[in-house]
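> Curious how this folds, go ahead:
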Amino acid sequence: MKKFLLFSLALAAALLVAAPVLAQMSINGAGATFPAPLYIKWAYKYNQDKGVKVNYQAIGSGGGIAQIKAKTVDFGGTDEPQKPDFLKEHGIYQFPTVVGGEVAAFNLKGIQAGQLVLDGPTLAKIYLGEITKWNDPAMKKLNPKLNLPDKDITVVHRSDGSGTTFIFTSYLADVSPEFKAKVGVGKEMNWPGKNSVGAKGNSGVAGQVQNIDGAIGYVEYAYAAQNKMAYANMINKAGKVVKPTLESFGAAAANADWKNAPYGYGIDLINEPGDNSWPIVGATYIMIYKDQADAAKGKAVLDFFAWAFKNGGDIARELHYVVLPDSIVKMVEADWAKEITSGGKPIYKK
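From the prediction side, this is the model:
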């Protein structure tokens, strides 16, 4: 009886010690600002549900790639999918989480969200510095009913390594051979326009656009919606004027061929066909090491995203992100079980 009592007391003490450890489990990620509004809301709900703290620093895709390479975070976020050679060289596994859309947000007195219409070639000329006035003939042709002012256009762009910039420049290069030749595609660009301002993160671009009369800048749609910013409708590949909505983002994402994507699921969703497709759409990705030094941490990262896939769809849709099809989620989770290990042993079980 005495031995049993001693064992019971020891077990109770062990559980009391273990409980706070589990409650205090935290995981750290950093990277793309494009999905940050979603990841932050997911993290808040997950902490309420599971007691695990998820910290995510929205520092841009370039920062996320740098930090995962340096192994200073448990996971990195990027909107520019890393190529298979890079992933294999560094022993990194990459998977998509959601799809989102980008908009051209602007600040022009008297003109509201959805009243201004732009097309790709015109937007490219603005970012090339060739269209510098809001009442330029090309702008007036697209917007014959709007009283566009004789005002300088201030172009706002990202100043940090940005996956949002990668998606945006991929679109402009696709619709404008001149932009492709003079500027190109990437996370950090040398913007040719003279009247331009740089800012860090989607929130920084949104802030500059809001503060500068006559400004235009590219942001993930959630930032425009949350800040009640004016944004342009776009003429898509089919020649139709479309609004940025969950439905138009979803129409573009419906063309995604995830099953035949290269290793790391990198796909291009820019300027997709279809009358209802929004033209500036991209997926966002998470990067983690295949060989996890800390099995508990690695499992905690995967558990968080498994929870998000299962329970975070409504939150994603509220913020106008398109969730992945169930079939792709199953593929990703099957990959986790096979590819993510610690000490040669799998750390995730479905």
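
> all contacts plus neighbour counts: C-alpha atoms, from now on.
Fine.

> Can you name every helix or strand that whichever strand in the chain runs longest contacts?
The longest strand of the chain (DSSP state E) is strand 92-106. Using 3 or more Cα pairs under 8 Å, 6 or more residues apart in numbering; DSSP states H and E, the elements in contact with strand 92-106 are helix 201-211, strand 215-220, helix 221-226, strand 230-231, helix 246-253, strand 281-289, strand 322-323.

> Measure how that strand sits relative to helix 246-253, angle-wise.
Relative orientation of strand 92-106 versus helix 246-253 (axes from the mean of the first three to the mean of the last three Cα atoms, to 10 degrees): 130 degrees.

> Next SSE downstream of strand 92-106?
Next helix or strand after strand 92-106 toward the C-terminus (DSSP states H and E): strand 117-119.

> just to revisit the earlier point, closest to L108 out of the helices and strands packed on strand 92-106?
With Cα to Cα as the measure, strand 215-220 is the member of the helices and strands packed on strand 92-106 nearest L108 (7.4 Å).

> so that closest one versus strand 281-289, what angle?
50 degrees.

> about what we covered before: kindly state which of the helices and strands packed on strand 92-106 is positioned closest to E102.
Of all these, strand 215-220 sits nearest to E102, with 4.3 Å by Cα to Cα.

> could you give the angle of that closest one to helix 201-211?
Using the same axes, to 10 degrees, strand 215-220 lies at 150 degrees relative to helix 201-211.

> Output the helices and strands packed on strand 92-106 as CSV; include the columns distance to Y127 and mean neighbour count.
Below are the helices and strands packed on strand 92-106 laid out as CSV (distance: least, Cα to Cα, whole Å; neighbours: other Cα atoms under 10 Å):
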stretch, distance to Y127, mean neighbour count
helix 201-211, 14, 22
strand 215-220, 9, 27
helix 221-226, 19, 20
strand 230-231, 16, 26
helix 246-253, 23, 22
strand 281-289, 18, 26
strand 322-323, 28, 23
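
> Reformat the ones you listed into TSV and put distance to G101 next to each item.
Output for these, formatted as TSV (distance: least, Cα to Cα, whole Å):
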stretch	distance to G101
helix 201-211	13
strand 215-220	6
helix 221-226	6
strand 230-231	12
helix 246-253	6
strand 281-289	4
strand 322-323	9
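
> so which of those comes closest to Q24?
With respect to Q24, and counting by Cα to Cα, the nearest of the helices and strands packed on strand 92-106 is strand 281-289 at 21.4 Å.

> helices and strands around the closest one, which ones?
strand 75-78, strand 92-106, helix 246-253.

> Which of those has the highest mean neighbour count?
Per residue and on average, the most neighbours among those fall to strand 75-78, with a mean of 30 (mean count of other Cα atoms under 10 Å).

> list the helices and strands it packs on?
By 3+ Cα pairs under 8 Å, 6+ apart, strand 75-78 packs against strand 26-31, helix 61-70, strand 281-289.

> Following up with a second sequence; could you model it the same way so I can compare the two?
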Amino acid sequence: MKFNTFGRTAAVTALAALALSGCAANEGGTAGGDSSESASELTGTLVGAGASSQQSAQEAWTTAFQTANPDVTVEYDPAGSGAGRDTFIAGGSAFAGSDRAFNDEEVAAGEFGSCATENIIEIPAYISPIAVVFNLEGIDSLNLDAATIASIFRGDITMWNDEAIASQNPDVELPDTTITAVHRQDDSGTTENFTEYLNAAAPDVWTDEADGVWPLEGGEAASQTSGMIDALTGGTGTIGYADASRAGDLGTVAVMVGDEYVPYSAEAAAAIVDASPLVEGRGEGDLALELDRTSEEAGVYPVVLVSYLIACEEYTDPASAELVKAYFTYIVSEEGQQEAADAAGSAPISSDLFDKASAAIEMIK
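Take a look at the predicted model:
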């Protein structure tokens, strides 16, 4: 698997293509830089909302972008993917962050409040594994296959020393403790990605289709990623799912892929993205992906979250278009992707995806 190293020249070219004479560019064409070399003339407030999985990355991105552009304020509300999409549709934000792309029905409806046309830009700019995380004293990791994970979250497996878990972890002393499965209460792209994996990899157990709203009764509900982590760390015998950047000191699950158990990593998550095709029938700037959750390739981690940046292809407000274009260009740049990797443990996008993303961003006007 090769990760993007872009190169200084490519980044400079991408920023030059913006035709924003005031947009700050340092050596390498990224958001940071010496103001004595290039002073930004960008001004205004850029409002975004959406995926809480992007929160750590967005904080790093906004800090660097605002440092390079001191007269710009970027406000990102990590209210959840569903809330972010709703806000974007209503015209309450210039861009959205979402752990899933808009589906075909939503795209066909074409009702996006800040857009002058029905066409939107969707860029998979944040790639991260979803960690299956648990809280069991003295246990840092477990091996589980998809059917066992699905049975736990369905409530069919209720004890940590159940034979289905014990047989996959013969060297672990499992406690006689009740399992408390925690799920997201809000409409969550993380939930949609997680349930899509369960339905694809364990269809005989998880018969519900992928959905951002948790489809089952029972278990414990928590709002947003921070609420999920609080519920897990505050309980005993808990298990849940969250963007891997938030796993912290919780125990994590290595997921069976083919004949081996694969722990989460940025590299393993990115591997599945490059192997996945784009959704058919979308606009030129819509880079929504069809992820292959059932891959058995060595080293692939299928419980992956691909979080999108969503914008209008054409804005009713030219000032919004200018800010979104500059901000998105920074995010997909080498520096922007490295900022996210350092802050959130995400996987930098590949050079091929960078080229596609840059072409899509260039369409914004």
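
> Could you report the TM-score for this superposition?
Between these two chains, after superposing, the TM-score reads 0.83 (TM-score structural alignment, normalised by the length of the first structure); 312 aligned residues with a Cα RMSD of 2.0 Å.

> F168 of the first structure touches E102, doesn't it?
Yes - with contacts counted by Cα atoms under 8 Å, F168 of the first structure reaches E102, the gap being 7.5 Å.

> what do the two both touch?
218, 280 (Cα atoms under 8 Å, 6 or more residues apart in numbering).

> With respect to I212 of the first structure, which of the helices and strands packed on strand 281-289 of the first structure lies nearest?
Of all those, strand 92-106 sits nearest to I212 of the first structure, with 9.2 Å by Cα to Cα.

> Pull the distance from that closest one to the chain's centre.
Put simply, strand 92-106 of the first structure sits 3 Å off its chain's centre (Cα atoms, centre = their mean, to the nearest Å).

> likewise stretch 28-37 of the first structure?
For stretch 28-37 of the first structure, the distance to the chain centre is 7 Å (Cα atoms, centre = their mean).

> Quick one: end-to-end length of it, please.
End-to-end distance for stretch 28-37 of the first structure, by Cα to Cα, to the nearest Å: 16 Å.

> What range does it cover in the second structure?
Residues 47-56 of the second structure are matched to stretch 28-37 of the first structure when aligned by TM-score structural alignment.

> which other residues reach stretch 168-181 of the first structure?
102, 120-121, 123-125, 128, 184-186, 218, 270-271, 279-280.

> Out of those, grab the one that's most surrounded.
P279 (30 neighbours; other Cα atoms under 10 Å).

> what about the helices in the second structure?
8-16, 55-68, 81-90, 104-109, 146-154, 163-166, 189-201, 224-234, 266-274, 318-332, 334-344, 351-362 (DSSP state H).

> and these as CSV, adding distance to L309 of the second structure?
As requested, the helices of the second structure are exported to CSV (distance: least, Cα to Cα, whole Å):
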stretch, distance to L309 of the second structure
helix 8-16, 17
helix 55-68, 11
helix 81-90, 10
helix 104-109, 15
helix 146-154, 29
helix 163-166, 38
helix 189-201, 13
helix 224-234, 18
helix 266-274, 16
helix 318-332, 8
helix 334-344, 13
helix 351-362, 10
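
> Out of those helices, which is closest to P175 of the second structure?
Nearest of these (Cα to Cα): helix 163-166, 10.1 Å.

> Mean deviation, that closest one versus the first structure?
Mean deviation of helix 163-166 of the second structure relative to the first structure after superposition (mean Cα distance after the TM-score superposition for the first structure): 0.5 Å.

> residues in the first structure aligned with that helix?
Under the criterion TM-score structural alignment, helix 163-166 of the second structure matches residues 137-140.

> Go through the matching stretch and flag the buried ones.
For stretch 137-140 of the first structure, burial by neighbour count (16 or more other Cα atoms under 10 Å) applies to 138-139.

> which one of the helices of the second structure is the most hemmed in?
helix 189-201 (a mean of 24).

> mean shift between that helix and the first structure?
After superposition, helix 189-201 of the second structure averages 0.5 Å from its match (mean Cα distance after the TM-score superposition for the first structure).

> Include distance to Q292 of the first structure when you put the helices and strands packed on strand 281-289 of the first structure into TSV, please.
Output for these, formatted as TSV (distance: least, Cα to Cα, whole Å):
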stretch	distance to Q292 of the first structure
strand 75-78	11
strand 92-106	10
helix 246-253	32
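
> For L5 of the first structure, find the nearest of these.
strand 75-78 (44.2 Å).

> In the second structure, point out the residues matching that closest one.
Against the second structure, strand 75-78 of the first structure falls on residues 95-98 (TM-score structural alignment).

> check the fit of the matching stretch onto the first structure and give the mean distance.
Looks like 1.0 Å for stretch 95-98 of the second structure (mean Cα distance after the TM-score superposition for the first structure).

> still on that earlier bit, so which of the helices and strands packed on strand 281-289 of the first structure is nearest Q67 of the first structure?
Of all those, strand 75-78 comes closest under Cα to Cα, at 6.9 Å.

> Residue in the first structure paired with V132 of the second structure?
Aligned partner of V132 of the second structure by TM-score structural alignment: A104.

> Quick one: end-to-end length of stretch 207-214 of the second structure, please.
13 Å.

> now stretch 152-166 of the first structure
End residues of stretch 152-166 of the first structure are separated by 26 Å (Cα to Cα).

> give me the stretch of the second structure that it matches.
Going by TM-score structural alignment, stretch 152-166 of the first structure sits over residues 178-192 in the second structure.

> And that stretch, what's buried?
Going by 16+ other Cα under 10 Å, stretch 178-192 of the second structure has these buried residues: 179-192.

> In the second structure, what range does stretch 214-223 of the first structure match?
Alignment note (TM-score structural alignment): stretch 214-223 of the first structure is matched to residues 237-246 of the second structure.

> contact partners of the match of strand 75-78 of the first structure?
By Cα under 8 Å, 6+ apart, stretch 95-98 of the second structure touches 47-51, 54, 80-82, 84-85, 87-88, 189, 307-312, 324.

> isn't A215 of the first structure right up against F106?
Yes - counting by Cα under 8 Å, F106 is a contact partner of A215 of the first structure at 5.5 Å.

> any common contacting residues for those two?
V209.

> ok, now which ones touch the counterpart of A298 of the second structure in the first structure?
When the first structure is aligned by TM-score structural alignment, A298 of the second structure is paired with D275. Contacts for D275 of the first structure (Cα under 8 Å, 6+ apart) come out as 236-240.
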